[in-house]
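Enquirer: Pasting the sequence and the predicted coordinates here, then a few questions.
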Amino acid sequence: MPNDPLAPGFGVEETFFLVDKRSRNLPSQLPAGFLQAARNTFKDGFSQEMFQSLVRLDMVQPSLLEISEARAYLLERRTRLASLAGEYQLAPICVGSHPFADWHVQVPTDDSHYQPLFEDQRMIAHRSLVGGMRVHVLIPPDTDRIKVMNRVLGWLPLLLALSTSSPLWNGRPTGLMSYRQAVCAEWPHRGIPEHFPDESAFDAYVQWLMAAGSIRRESDLAWCVRPSPRFSSLEFLAADGCPSVEDALCIVALFRALVSWAMTQEDGDPQDSQLQRLVLKENHWRAMRFGIHGMYLDASGEASLSAGAWLARAHGCFGELAESEGDGQAFVRGRHVLRYGSSADRQLHRYREALQAGLPRQQALVAVVDELIAETCGG
């Protein structure tokens, strides 16, 4: 158990591309029998995403309490998925974008949950061949989730930068470390959430949008962070899928510590001001574009700081709380990512290394996928 008996429970959901082992590409449709076998294996912990080749390992409740428990949970689920996929000549990769798959030939899922999205958003939906990670942190019933959300917003680009894993798209480097976020930005009700003073104002906004026919359900609001429509939690959606379990756990633990810290702040504290919104928007873009190599604006909007300095500032702000909850290693892992690179850095390095070795571009991209398979399935 964490040292702090009040440490909030949390949960993690991961999305996986299912890669054909022979071509390393995404199949347009999954082999017969795979989906039923997966549902039999994971029960309610499995669902299809928007495309046939994209699946998600869900959770019934965000009931985890310790990062060590989360590590065992993620590794066990990944191992089972890899074993099952291997029986159908498939391999899972947990990543923000497949390096060279062509979205034009991907077949939407038959799941009735997603069909309205294709009807409403058309090509935007068909282009959304991306994968992420969702982190839930439980919020007590007497705590306003919107007020907590407003307090954590400014820190979220740092977490995005540490998670970046989508620098390649449709067979070429994009120049962005999280091209997934650029794809998500095409959607309405994505990216940075609107401003609300409290949860009652948010609820009224949801009801207004539904009555106006702008959204079909609350879950259509898929900002980088939101009050979960399924659980009594705050849900972080901005992170790219992390091939490394340890990188994923770093994001999970940092977000939990951040939410815990936000719940200790007084209502009168400055939060979500117009200036902070402008700083947030700029830092979100810099995280997408540069990842851990960006220079970020501080809360005043005047000075710039590196991702390393920003992580150090986070440690000074809520590092002690993270230690009390058993999440202190998140900062150690964060510093590791800053020193050795995020998944986006590793992918670009492998791609360029393969090109320099004389491999054709397609084979260099295959080498990247091979490394993603090994990292996803090897822990």
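Expert: Yep, it's here.
Enquirer: rest of the way, CA atoms for contacts and neighbours
Expert: Noted.
Enquirer: mind checking the longest strand of the chain?
Expert: strand 10-20 (DSSP state E).
Enquirer: just how off-centre is it within its chain?
Expert: Relative to the centre of its chain, strand 10-20 is centred 10 Å away, using CA atoms, centre = their mean, to the nearest Å.
Enquirer: Also stretch 364-379?
Expert: That offset, for stretch 364-379, works out to 19 Å (CA atoms, centre = their mean).
Enquirer: list the helices and strands the longest strand of the chain packs on?
Expert: strand 54-57, helix 67-86, strand 90-93, strand 133-138 (3 or more CA pairs under 8 Å, 6 or more residues apart in numbering; DSSP states H and E).
Enquirer: elements contacting the third one?
Expert: With contacts taken as 3+ CA pairs under 8 Å, 6+ apart, strand 90-93 sits against strand 10-20, helix 67-86, helix 361-378.
Enquirer: The helices and strands packed on strand 10-20 into CSV, with extra columns for distance to Val368?
Expert: Formatted as CSV, the helices and strands packed on strand 10-20 follow (distance: least, CA to CA, whole Å):
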stretch, distance to Val368
strand 54-57, 18
helix 67-86, 18
strand 90-93, 11
strand 133-138, 20
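Enquirer: then this one, side by side with the first:
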Amino acid sequence: MTKLQFNGSPRPTLGIEIELGLVDRQTMALSSACKRLLEHLPDEKGEFYKPELMQCCIELNSDVSDTVADARGDLEKKLRTVQAACDELDLGLWWGGTHPFSRWQDQCVTQTERYQSLVELLQEMARRLITHGLHVHVGVESGDKAVMICDRIMQYLPTLLALSASSPFWQGRDTGLASQRSKIMEGLPTAGLPTLMRNWSEYVWLVNHMVETGFINTIREIWWDVRPHHNFGTVEVRVCDMPGNMDDVCGLAALVQCLVRYLSDEIDEGTYQFDCHPMMIRQNKWRASRFGLAAPLVNSYNYRSQSVPEVAEKLGRQLRDVSQELGCEAELEHVVAISKSSNGAIQQRAVLERTGQKTEVVRQLIEAARI
């Protein structure tokens, strides 16, 4: 069996990955233009600007940062570079979990050996992955701690999904959901909520088992909503839809960073692990994907329903000291503001109601998100 070395971090460092759709500025439809765009970017593009499975998407990665503000400054610099290249190519950057009207059947797969083998393995389940998400990495000391945090943070994942939900449309239709992306991702055999793991050894065994039996090609095909990342030495939270703007990205990143640090401190202090039934998390995740900010989330301690604003306010109070320590108090407060106002799903539907045109949804929100 392959031994996986967890490259732990002594500090709760932060890394942010954003996936943005590429659209034709004339039609507002998705455009398989990633290869052309990458050719217009700096030489270090392989490290910070990356193609995804589908050519209509580009991924931007921040440097390893100590604070949310540092990560934001780095991402905004890279975004300006990408925006300038897009302007030359008459492209726009779409901030949302799914595109309002483009069809997955019309999109092109990125021509690499890895992505071709992935499509061969997963067939249509891979071809319809025209989705965009926000991934947040937070450094932790050890693999065992990363696995424990993955288990403890799961009860907070539905709240993160409700706050970030930005994919109400699919194949040109309003799905009735706030996050269609989360349902598409759950169609993959190694996505959605992770399985029970008690320590790093069990995680390594599970990964090796899946590779050796041909269930997956590589460890990179584990797309759980939260997972340990051994190369980076992080807990990676992947449940979020791609939010509609940088303010929301940074607010959600702050919430994730604070939660990981808070749970890490709990583990160090010897706090007893509360046994939250997996069905409670699954139920709340469904509510978040269906209703977004209007979701009634069931409290796993007293089994009473709480609104997303109530949950967000409670988290804001609970994590205030941690946010001050990490220098992200303002960004964490923005999460409470999101819960009381709107997320991407609400904004997209509002533009459609005003204009009656899905092209205007794309056009107006692309302009609103520009740095």
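Expert: Structure received. Predicted model, so just to flag it, every value in this text is computed and none were measured.
Enquirer: before we move on, back to that, looking at the helices and strands packed on strand 10-20 of the first structure, which is buried most?
Expert: Highest mean neighbour count among those (mean count of other CA atoms under 10 Å): strand 90-93, with a mean of 28.
Enquirer: Average offset of that one relative to the second structure?
Expert: Strand 90-93 of the first structure, aligned to the second structure and superposed, deviates on average by 1.1 Å (mean CA distance after the TM-score superposition for the first structure).
Enquirer: What lies in contact with that strand?
Expert: Identification of contacts with strand 90-93 of the first structure by CA atoms under 8 Å, 6 or more residues apart in numbering yields 16-21, 81-82, 85, 243, 372-373, 376-377.
Enquirer: Quick check: the spatially closest residue to Arg289 of the first structure that is not a sequence neighbour vs Ile292 of the first structure, distance?
Expert: Counting by CA to CA, 6 or more residues apart in numbering, Leu176 is the residue found nearest to Arg289 of the first structure once chain neighbours are left out, at 4.3 Å. Per CA to CA, to the nearest Å, Leu176 of the first structure is found 12 Å from Ile292 of the first structure.
Enquirer: So between the two, which is more surrounded?
Expert: Neighbour count, other CA atoms under 10 Å: between Leu176 of the first structure and Ile292, Ile292 has more, with 29 against 23.
Enquirer: can you give me the helices for the stretch 201-350 of the first structure?
Expert: Assigned by DSSP state H, counting those that start in this stretch, the helices in the stretch 201-350 of the first structure fall at 245-262, 274-290, 307-324, 329-340, 343-356.
Enquirer: out of the ones you listed, which comes closest to Ala211 of the first structure?
Expert: helix 274-290 (27.9 Å; CA to CA).
Enquirer: if we can go back for a sec, which one of the helices and strands packed on strand 10-20 of the first structure lies closest to Pro188 of the first structure?
Expert: strand 133-138 (19.0 Å).
Enquirer: ok now that closest one, how far from the chain's centre?
Expert: With CA atoms, centre = their mean, you get 9 Å for strand 133-138 of the first structure.
Enquirer: mean shift between that strand and the second structure?
Expert: Looks like 0.7 Å for strand 133-138 of the first structure (mean CA distance after the TM-score superposition for the first structure).
Enquirer: For the following helix or strand past that strand, name the packing helices and strands.
Expert: The helix or strand immediately downstream of strand 133-138 of the first structure is helix 145-152, counting by DSSP states H and E. Helices and strands touching helix 145-152 of the first structure, as assessed by 3+ CA pairs under 8 Å, 6+ apart, comprise helix 199-212, strand 225-227, strand 233-236, helix 245-262.
Enquirer: Now whatever helix or strand comes next after helix 145-152 of the first structure on the second structure. Mean distance?
Expert: Next helix or strand after helix 145-152 of the first structure toward the C-terminus (DSSP H and E): helix 156-163. For helix 156-163 of the first structure, the mean distance to aligned residues of the second structure following superposition is 1.0 Å (mean CA distance after the TM-score superposition for the first structure).
Enquirer: chain center to helix 156-163 of the first structure, what's the gap?
Expert: Worked out by CA atoms, centre = their mean, helix 156-163 of the first structure lies 9 Å from the chain centre.
Enquirer: Nearest to Pro27 of the first structure, out of the helices and strands packed on strand 10-20 of the first structure?
Expert: Short answer: strand 90-93, nearest of those by CA to CA, at 9.1 Å.
Enquirer: Skip ahead from the closest one and say which helix or strand is next.
Expert: helix 115-121.
Enquirer: Can you give me the buried ones in that next one?
Expert: Leu117 (16 or more other CA atoms under 10 Å).
Enquirer: Give me the mean deviation of the next helix or strand after that helix from the second structure.
Expert: Once the chain leaves helix 115-121 of the first structure, the next helix or strand it forms, by DSSP H and E, is helix 123-126. Overlaying the second structure shows helix 123-126 of the first structure at a mean distance of 0.7 Å from the equivalent residues (mean CA distance after the TM-score superposition for the first structure).
Enquirer: what's the offset of helix 123-126 of the first structure from the middle of its chain?
Expert: Worked out by CA atoms, centre = their mean, helix 123-126 of the first structure lies 20 Å from the chain centre.
Enquirer: Could I get the contacting residues of His189 of the first structure?
Expert: Asp220, Leu221, Ala222, Trp223.
Enquirer: Relative to Val259 of the first structure, how far out is the nearest residue in space to Phe236 of the first structure that is not next to it in sequence?
Expert: Sequence neighbours aside, Val225 is the residue nearest to Phe236 of the first structure in space, at 4.5 Å (criterion: CA to CA, 6+ apart). Distance, Val225 of the first structure to Val259 of the first structure, using CA to CA: 11 Å.
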